[in-house]
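J.: pasting the sequence and the predicted coordinates here, then a few questions.
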Amino acid sequence: MTSPLIDVPALQDRLAAGQRIVLLDVRWVLGDPHGREHYLEGHLPGAVFVDLATELATPAGPSHGRHPLPSLPDFQETARGWGINDGDAVVAYDDSGNMAAARLWWMLRNAGLQDVHLLDGGLAAWRGAGLSVETGPVAAAVGNVTFDASSGGGQMRSIDANGAAGWAATGILLDARAGERYRGEFEPVDPRAGHIPGAVSAPTTANVDGAGRFLPAEALRRRFEGLGITADVPVAVYCGSGVTAAHEVVALEIAGFRAALYPGSFSEWSNNPERPVATGGGPIGDAAASGGSVAL
């Protein structure tokens, strides 16, 4: 299993060796619509800006959630616009602990690309190493990457609302949002507060340290084992709109577990009045439901 992560020294080594690497900046967080402006103020040299809302999602709708996945042909065309060619390595990053960039990692892996990584620690790690940043836009030459359409772009595991409804009966369904949203104490964007019945709270904030770097594999494995996950237990993850749930999929992969993503997530689930919503602690209890990020 190829590591989802690359650190700054390893990226420098690969760049110094002349390897062709496409750098993609996914600067976006909930409540801040100025990701492109932040990118223009400073990004890794040569990095191309990726607009999560328009390039990693299609328009929102009650039946599909706030960030529906684009079709494989549309996503291929977008990736070519970022300059990706067949055989290229891709490194994605953001400035929020890779909470947004993980969405791009999952989508590229789902489309069949294998040499795709997140820059551990993101832009802060690059700057922390004393390396220079570049300002202004980067326009890439159009690439020729061809995505694997043999399974409809389904190289990664995913589930729909029906799958999520029955998942807890035979496996573990993780809710990657902040604990207060899981418990139904606070809901800033979706129509109903609470969580999918049977889901276990596992906020994405517990995947990273104070510098936004993923915890070591051993620490992540202990975390998920404490939530009842073993190699024999099927795991799926959702969040608010399928963005930060991808971050949890990354953390699980680092820990040695493969997980399915529910792309529609709670924004899709809570818009359907026929789907039940639970509030309060849940299977593992309030202790597992701590954490304070607004997961998307």
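T.: Received it, and whenever you're ready, just let me know what you need.

J.: all contacts plus neighbour counts: C-alpha atoms, from now on.
T.: OK.

J.: need the longest helix for this structure.
T.: helix 244-255 (DSSP state H).

J.: and that helix, what does it pack against?
T.: helix 101-110, helix 217-225, strand 235-238, strand 260-261 (3 or more Cα pairs under 8 Å, 6 or more residues apart in numbering; DSSP states H and E).

J.: highest mean neighbour count out of these?
T.: strand 235-238 (a mean of 28; mean count of other Cα atoms under 10 Å).

J.: list the contacts of that one.
T.: 158-159, 164, 167, 171-176, 229, 245-246, 248-249, 258-266 (Cα atoms under 8 Å, 6 or more residues apart in numbering).

J.: if we go to 6 Å?
T.: Here strand 235-238 makes contact (Cα atoms under 6 Å, 6 or more residues apart in numbering) with Gly171, Ile172, Leu173, Leu174, Asp175, Ala245, Ala259, Ala260, Leu261, Tyr262, Ser265.

J.: with adjacent residues omitted, what lies nearest to the first one?
T.: Right, the one you point to is Gly171. Closest residue in space to Gly171, ignoring its immediate chain neighbours: Pro234 at 4.7 Å, by Cα to Cα, 6 or more residues apart in numbering.

J.: surely the one you found meets Leu173?
T.: No: taking contacts as Cα atoms under 6 Å, Pro234 lies outside contact range of Leu173: 8.5 Å.

J.: here's the one I want to compare it with:
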Amino acid sequence: MIALPTPLVTPSDLQAALAGPDVPVVIDVRYRLGGPPGRPDHDAGHIPGAVFVDLDTELAGAPGAGGRHPLPDPQQLQEVLRRAGVRGGSTVVAHDDGNGSIAARAWWLLRWAGFPADRVAVLDGGWAAWVAQGRPTTAEPSRPVAGDVTVRPGGMPVLDADGAAALAGSGLLLDARAGARYRGETEPVDPRAGHIPGAHNIPTADLVGSDGFWLPPEALAERFEQEGAGDGPIAAYCGSGVTAAALVLGAERAGLRPPEQPVALYVGSWSNWSADPARPVAIGAQP
């Protein structure tokens, strides 16, 4: 079992690991809200050996009352991971072609499925950094040997709407969406605009520098502390429970929470909250 830096791994460290005797599994989760789909980009060029995994159909259940990206069925997720070549002792690295927030969902989901914190990582800088640094790519389809991983759900704390509402009053609830959606100025996807009353806003874009790499731990810690992060409980949500996983990862990287005490995730997020007309909505820049 190879040891890679977690929760983030550099392109150079990943390339070295891929050339070693104990090769990590790389999953490509390129995705854009509203399309186009990421699979054609993967087919045109990817990290050698990487397997494409679809966010909508493989890293989430069917949309419904639980939100747009509810947790997948554990058996379904196990089949997806086995097809990708994930074994019980595998180290898995996820990447996207954006700010890392989609890859963070894969990272979070693997942790939820029972993977130890030291065996799951997100590629820092993602696909853009890999290509910009001239690292190897291929259009040859990856054909991994089927894995044998067993999914054991429950490895990460999750909240429902009532739990999120309660934590907004007793701790720090963070909203990972862009500021305009948090403030209720626009809502392109969900039934109502605004945010959960009491929630603070840390857009996922705030976690990444202009160079596309995640901010260093001390800068991340400062950003979280600006919103009142301390020793009390913290939870995160976003539009559909995907990009909020980046706040969970960011808090861990910042040293605010150790891997064994991660930030909780409201998986249904705004897509679940806003669908219930009985739930209150706050508008504006203030929690």
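T.: Perfect, I can see it now. These numbers come from a predicted model, not from an experiment.

J.: TM-score for this pair?
T.: Overlay of the two chains. TM-score (TM-score structural alignment, normalised by the length of the second structure): 0.93; 276 aligned residues with a Cα RMSD of 1.2 Å.

J.: coming back round to it: so how far is the longest helix of the first structure off the chain centroid?
T.: 7 Å (Cα atoms, centre = their mean, to the nearest Å).

J.: same question, stretch 164-176 of the second structure
T.: Centre-to-centre, stretch 164-176 of the second structure and its host chain are 19 Å apart (Cα atoms, centre = their mean).

J.: what of stretch 7-24 of the first structure?
T.: From the chain centre to the centre of stretch 7-24 of the first structure is a distance of 22 Å (Cα atoms, centre = their mean).

J.: ditto for stretch 27-43 of the first structure
T.: Relative to the centre of its chain, stretch 27-43 of the first structure is centred 17 Å away, using Cα atoms, centre = their mean.

J.: tell me, that stretch lands on which residues of the second structure?
T.: Aligned by TM-score structural alignment, stretch 27-43 of the first structure corresponds to residues 30-46 of the second structure.

J.: and the contacts of the matching stretch?
T.: Residues contacting stretch 30-46 of the second structure (Cα under 6 Å, 6+ apart): Asp96, Asp97, Thr137, Thr138, Ala139.

J.: tell me how far the second one lies from Arg39 of the second structure.
T.: According to Cα to Cα, to the nearest Å, Asp97 of the second structure stands 12 Å off from Arg39 of the second structure.

J.: the two: which is more packed in?
T.: Per other Cα atoms under 10 Å, whichever of Asp97 of the second structure and Arg39 has more neighbours is Asp97, with 22 against 17.

J.: skip the chain neighbours and tell me the closest residue to Asp96 of the second structure.
T.: That would be Arg30: by Cα to Cα, 6+ apart, it lies 4.3 Å from Asp96 of the second structure.

J.: show me how to select, in PyMOL, the buried members of the contacts of stretch 30-46 of the second structure.
T.: With 16 or more other Cα atoms under 10 Å as the criterion, this PyMOL line picks the buried residues out of the contacts of stretch 30-46 of the second structure:
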select buried, resi 96+97
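
J.: before we move on, back to that, pipe the contacts of strand 235-238 of the first structure into TSV and attach distance to Gly198 of the first structure per row.
T.: Putting the contacts of strand 235-238 of the first structure into TSV (distance: Cα to Cα, whole Å) gives the following:
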residue	distance to Gly198 of the first structure
Gly171	10
Ile172	8
Leu173	7
Leu174	9
Asp175	10
Ala245	17
Ala259	17
Ala260	16
Leu261	16
Tyr262	15
Ser265	14
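
J.: for these, pick the one with the most neighbours.
T.: Going by other Cα under 10 Å, Ala245 tops those with 34 neighbours.

J.: correct me, but that residue touches Cys239?
T.: Yes: assessed by Cα under 6 Å, Ala245 of the first structure is found in contact with Cys239 at 5.1 Å.

J.: list residues touching both of these two?
T.: Contacts common to Ala245 of the first structure and Cys239, judged by Cα under 6 Å, 6+ apart, are Ala176.

J.: now do the contacts for the residue nearest to Ala193 of the first structure when sequence neighbours are not counted.
T.: Nearest non-adjacent residue to Ala193 of the first structure, counting by Cα to Cα, 6+ apart: Gly184, 4.5 Å away. Contacts for Gly184 of the first structure were tallied using Cα under 6 Å, 6+ apart; they are Ala193, Gly194, Thr279.

J.: residue contacts, the counterpart of the last one in the second structure?
T.: So the one you mean is Thr279 of the first structure. Aligned by TM-score structural alignment, Thr279 of the first structure pairs with Ile283 of the second structure. Contacts for Ile283 of the second structure (Cα under 6 Å, 6+ apart) come out as Arg183, Gly184, Gly194.
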